[in-house]
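J.: Predicted model and sequence below, questions to follow.
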Amino acid sequence: MTPEETEKLENAVATGMPQAVEELKRLVAIPSVAFPGHPEEPVLAAAALTEELLRSTGLPHVRQIPIEGSYPAIFAEAPAPPGAPTVLLYAHYDVQPPGDPALWRTPPFEPTLRDGELYGRGAADDKSGVLAHVLALRAFEGRFPVGIKVIIEGQEEYAGERLEEFVEKHPDLVRADAIVVADVGNPAVGDPAVTTSLRGLAAFTVEVRTLREAVHSGQFGGAAPDALATLIRMLSALHDENGDVQVPGLPRGVFLGEAPAEETFREFAGVLDGVALPGSGSVADRVWASYSITVTGLDVPTVREAVNAVHAVARARVTVRVPPGGDPVTAGDDVVEHLQRAAPWGAQVSVTDRVHGTGFLSDTGGRARAALNAAMTRAFGREPRDIGSGGSIPLVATLVRQFPAAEILLFGAEDDGSAVHAPNERLNVEELRRVATAEALFLAGYGTA
């Protein structure tokens, strides 16, 4: 690329930013929670808006693809110029549930721009990925230097494997030489990074039953087995006193790259003063290279609805993060068996709604990665570094299996302070511009490399 071509792309992205921010607000305002029990209409509305946005980029072919048992994916493509490679762009339009509205400083689905940051559920994860792709593609005014394929998923957050099954049945639809996954981010705003490892995932719901029905805690408490107390004892058996996972078969790992400083991690995680970080090893060892187990939900009466009763049944949703190379099915089995062994008083334990996703470890060389390094260096003013992620993106492992020769590149507009999956999620707007600029420069550079 000539300096003039580079500057033209940078200016095109910058000029398109005001429109893109307004479009991101429209998308964030849609409560597209694809979890069971939430309404379908907002998810389908987000799909329709995503389709509209992709049509605005100049891609000649855009359509919704039905995904069995899930919400539609939005697919778009443009053929590659003669001799040019093809790039697949991925993101997702569904979001996590907002949680307790009282914990949000602004309503989760009323996007609010404040001091250069856009607040709202999904502003970062992962509707920023959708808009990063849209911004980058618009910069080419319909004349793309590489073949383009785009697939935007509609149920990534619920940890299902529905799109993965679709890709396995229709690999040619998404076949590409390089794959950009815009569902991660940088350690901090302005600190460019490429994510080279992801943890896998195993999740399930565990139910404990001890009585036919709840009974009076005064009349029966002390001898009647409490299902909630039983479940608490079982869950507490998952970690030792230091906070390390103590399930047999789930050892601690070591991350060989640069680890974030503990002080930085504490700040971004919002750890309160005087509260220690659980577990052993560096922060990177714990969140990028080791197993972790989190109780993400409990089905028991709330404090407000509490009655003086011994509970007959209690449920918990348990999520296991699995380091790259680990088997999520085996890890989930190990945790389930550990919980069953820890159940006191002969309580009845059942497990349902199991889902799995495999981790990812990438190569750091290749033509596409070299083009991305150059693009991010230009957009951010410094070279990107390799980092890991404790999160999981189920589709990535499927893409690795289906297309072993493709280079998979993970970067995006989120950062560790974006509060994804938490109250007060936010996106730094300038980071969106830098990432979209980097993506546009990557597509141009990769096409001419």
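T.: That came through fine.
J.: contacts, neighbours, all on C-alpha from now
T.: Noted.
J.: quick one: the helices in the stretch 51-200 of the chain?
T.: Secondary structure of the stretch 51-200 of the chain (DSSP state H, counting those that start in this stretch): helices at 127-138, 162-169, 171-174.
J.: which of these sits most buried?
T.: Mean neighbours per residue, mean count of other C-alpha atoms under 10 Å, is largest over the helices of the stretch 51-200 of the chain for helix 127-138, with a mean of 27.
J.: now for that one, which elements pack on it?
T.: Contacting helix 127-138 under the criterion 3 or more C-alpha pairs under 8 Å, 6 or more residues apart in numbering; DSSP states H and E are the following elements: helix 3-28, helix 41-55, strand 86-92, helix 429-448.
J.: can you put these in TSV and add mean neighbour count and distance to A176?
T.: Output for the helices and strands packed on helix 127-138, formatted as TSV (neighbours: other C-alpha atoms under 10 Å; distance: least, C-alpha to C-alpha, whole Å):
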stretch	mean neighbour count	distance to A176
helix 3-28	17	23
helix 41-55	19	19
strand 86-92	25	5
helix 429-448	24	13
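J.: got another, please set it beside the one above:
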Amino acid sequence: MSDDLRARVQSVLPGIRSDLEDLVRIESVSADPERAGEVQRSAEAVKALFDAEGFTSEIVSADGGAPAVIAHKAGPAGAPTVLLYAHHDVQPENDHADWDSPPFEPTERGDRLYARGAADDKAGIAAHLGAVRVFGDDLPVNVVMFIEGEEEVGSETLPALLAEHHESLRADVIVIADSGNWDIGVPALTTSLRGLVRMDIEVRTLTHAVHSGMWGGLVPDSLMALSRVIASLHDDEGNVAIKGLHAGPAADVEYPEDRLRAESGAAPGIDWIGSGSAVERLWTKPALSITGLDAPKVAGASNTLVPAARARISMRIAPGDTAENAVARLVEHLEAHTPWGATLTHTVVDTGEATQIDATGPAYDAARSAFTEAWDGTEPIDMGVGGSIPFIAEFLDAFPQASVLVTGVEDPDTRAHGANEGLHLAEFERVVLAETLLLAKLGAE
């Protein structure tokens, strides 16, 4: 079966690539209100692609959110139902000068296809399209296609969409194509993702600015106090020092030092922070960064004590923890470590739940078998992701009986969200083959 499907995948790939390139040319940047029309055009293009494959489809939205596409195509009577998820919106391309080719004109260089969305996540759509195109009108399973339009801006209306279309989206297996593989030639199934808490804090020590010479040495300035608060958030090794946060073990996966340094962009000579294995620190332990500061610039700074200073905290929470617990523990820590009677206020910007997937059962057995065949005998690893995809928890909550498989087309050098985002074309072929094999195996159970 796999040899026949492999040949059929290769026969549809040129058309799939052409369809992907057409999608990439649509500037569906959901974060840009001026390109809302492009997001709508992208949804219409996706709908047309699945209509051409014999799906019954519709463009939907909820609570004023971006357009999503839901499409259905029946397989044999009594076959399981598989929901295939991807998203058609993309990140802003930012400065075009940082790109080696126009960001919305797909360009092949070497073994990659470069463009915004070429990987994240229009290649996910293309992978789903390729798998169903291989089978034509002889799908081995019932297929529900769900292509979201606002993942890159936080999927705010996804819960409403899932509630409104719950019966239409109900499935036995859900395949979420928005993650990646461990390396070129090494597939992976994502089984855990950290959650997110973003919080803005303000430390105030004065009602107004005063002369630093007249009052320095007696009155604390807000930058001093904020620096103390920030310094308290990590211990001397660089571990997050907030009590009551969850941490757990990670898979026994080696992350070579040279690869870590190449992929992280670490400056020469920098030491790693924290304790435990590299993948524990990246996947299953909390992390905390300061991603923004509001304070006077050095240029033009006057000799005054600054009355108030602000910082944005971005904290990743480990699988097994909750955003509610993390917010409470963070606030407790901040209040306990605010020095000299300064006033600290906080505002939660947003949160996202961590995810831990039970990667056992027939659907995962079928996926591992399919991936191993597609990658010519290389078995997939169970991979964690340090970043957050909160909508996965929404699917787990909405469909607790379904097996949720998190897959994807990305690799360590995809550069999703950055300049020169690129899709590794040979890996993409394996992704399409793996999903094709997966549908076949699920239909044969």
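T.: Cool, the structure landed. Everything quoted here is computed from the prediction, not taken from an experiment.
J.: TM between them?
T.: After superposition, the two chains reach a TM-score of 0.87 (TM-score structural alignment, normalised by the length of structure 2), with 441 aligned residues with a C-alpha RMSD of 3.1 Å.
J.: Who are the contact partners of the residue mapped onto D22 of structure 2 from structure 1?
T.: Matched across to structure 1, D22 of structure 2 falls on R26, judged by TM-score structural alignment. The contact partners of R26 of structure 1, taken as C-alpha atoms under 8 Å, 6 or more residues apart in numbering, number zero.
J.: And R26 of structure 1, how far from L44 of structure 1?
T.: R26 of structure 1 is 14 Å from L44 of structure 1, where distance means C-alpha to C-alpha, to the nearest Å.
J.: Isn't S222 of structure 2 up against T207?
T.: No - counting by C-alpha atoms under 8 Å, T207 is not a contact partner of S222 of structure 2; they are 10.8 Å apart.
J.: the more surrounded of the two?
T.: S222 (23 against 9; other C-alpha atoms under 10 Å).
J.: Would you check the span in structure 1 matched by stretch 393-411 of structure 2?
T.: Counting by TM-score structural alignment, stretch 393-411 of structure 2 corresponds to 397-415 in structure 1.
J.: For that stretch, list every residue counted as buried.
T.: Going by neighbour count (16 or more other C-alpha atoms under 10 Å), the buried part of stretch 397-415 of structure 1 is 397-400, 402-403, 406-415.
J.: Then stretch 220-230 of structure 2?
T.: Neighbour-count burial for stretch 220-230 of structure 2 flags P220, D221, S222, L223, A225, L226, V229, I230 (criterion: 16+ other C-alpha under 10 Å).
J.: got a list of what the third one touches?
T.: Which is S222 of structure 2. Contacts for S222 of structure 2 (C-alpha under 8 Å, 6+ apart) come out as V203, R204, T205, L206, L305, V306, P307, A308, A309, A342.
J.: ok, now the fifth one?
T.: For A225 of structure 2, the residues meeting the contact criterion (C-alpha under 8 Å, 6+ apart) are V203, T205, T338, P339, W340, A342.
J.: contacting residues around the closest residue to the last one other than its chain neighbours?
T.: Looking back up the chat, that one is A342 of structure 2. Distance criterion C-alpha to C-alpha, 6 or more residues apart in numbering; nearest residue to A342 of structure 2, sequence neighbours excluded, is T205 at 5.0 Å. The neighbourhood of T205 of structure 2, defined by C-alpha under 8 Å, 6+ apart, consists of P220, D221, S222, A225, P307, A308, G341, A342, T343.
J.: repeat for E237 of structure 2
T.: Contact partners of E237 of structure 2, counting by C-alpha under 8 Å, 6+ apart, are I273, G274, S275.
J.: With respect to S289 of structure 2, which of the residues you listed is nearest?
T.: I273 (11.9 Å; C-alpha to C-alpha).
J.: To which residue of structure 1 is the closest one aligned?
T.: Per TM-score structural alignment, the equivalent position to I273 of structure 2 in structure 1 is P278.
J.: Surely that match touches H239?
T.: No - look at P278 of structure 1 against H239 with C-alpha under 8 Å: they stay out of range, at 9.6 Å.
J.: what's the counterpart of T196 of structure 1 in structure 2?
T.: In structure 2, T196 of structure 1 lands on T191 (TM-score structural alignment).
J.: To what extent is its match buried, counted in neighbours?
T.: Residues near T191 of structure 2, counting by other C-alpha under 10 Å: 21.
J.: Under a three-state scheme, what state does the spatially most central residue of structure 2 occupy?
T.: Per C-alpha atoms, centre = their mean, the C-alpha nearest to the average position across structure 2 is that of I389, at 4.4 Å. Recorded secondary structure, I389 of structure 2: coil (DSSP: H, G, I helix; E, B strand; the rest coil).
J.: That one is in contact with S192, isn't it?
T.: No - assessed by C-alpha under 8 Å, I389 of structure 2 is found out of contact with S192, at 9.9 Å.
J.: one step back: got the contacts of T205 of structure 2 as TSV, with secondary structure and distance to A354 of structure 2 columns?
T.: Listed next are the contacts of T205 of structure 2 as TSV, based on DSSP: H, G, I helix; E, B strand; the rest coil; distance: C-alpha to C-alpha, whole Å:
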residue	secondary structure	distance to A354 of structure 2
P220	coil	38
D221	coil	37
S222	helix	33
A225	helix	31
P307	coil	37
A308	strand	33
G341	coil	35
A342	coil	33
T343	strand	31
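J.: Same list (those) but as a markdown table, adding distance to V186 of structure 2.
T.: Below are the contacts of T205 of structure 2 laid out as a markdown table (distance: C-alpha to C-alpha, whole Å):
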| residue | distance to V186 of structure 2 |
| --- | --- |
| P220 | 54 |
| D221 | 53 |
| S222 | 50 |
| A225 | 48 |
| P307 | 53 |
| A308 | 50 |
| G341 | 54 |
| A342 | 52 |
| T343 | 51 |
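J.: ok, the alignment partner in structure 2 of N242 of structure 1 to G276 of structure 2 distance?
T.: Taking TM-score structural alignment, the alignment pairs N242 of structure 1 with E237 from structure 2. Per C-alpha to C-alpha, E237 of structure 2 is found 11 Å from G276 of structure 2.
J.: between S222 and T207 of structure 2, what contacts are shared?
T.: With contacts taken as C-alpha under 8 Å, 6+ apart, the residues that reach both S222 of structure 2 and T207 are P307.
J.: thinking again about what came up before, for the helices and strands packed on helix 127-138 of structure 1, please prepare a markdown table with the additional fields distance to F265 of structure 1.
T.: Formatted as a markdown table, those follow (distance: least, C-alpha to C-alpha, whole Å):
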| stretch | distance to F265 of structure 1 |
| --- | --- |
| helix 3-28 | 27 |
| helix 41-55 | 33 |
| strand 86-92 | 26 |
| helix 429-448 | 20 |
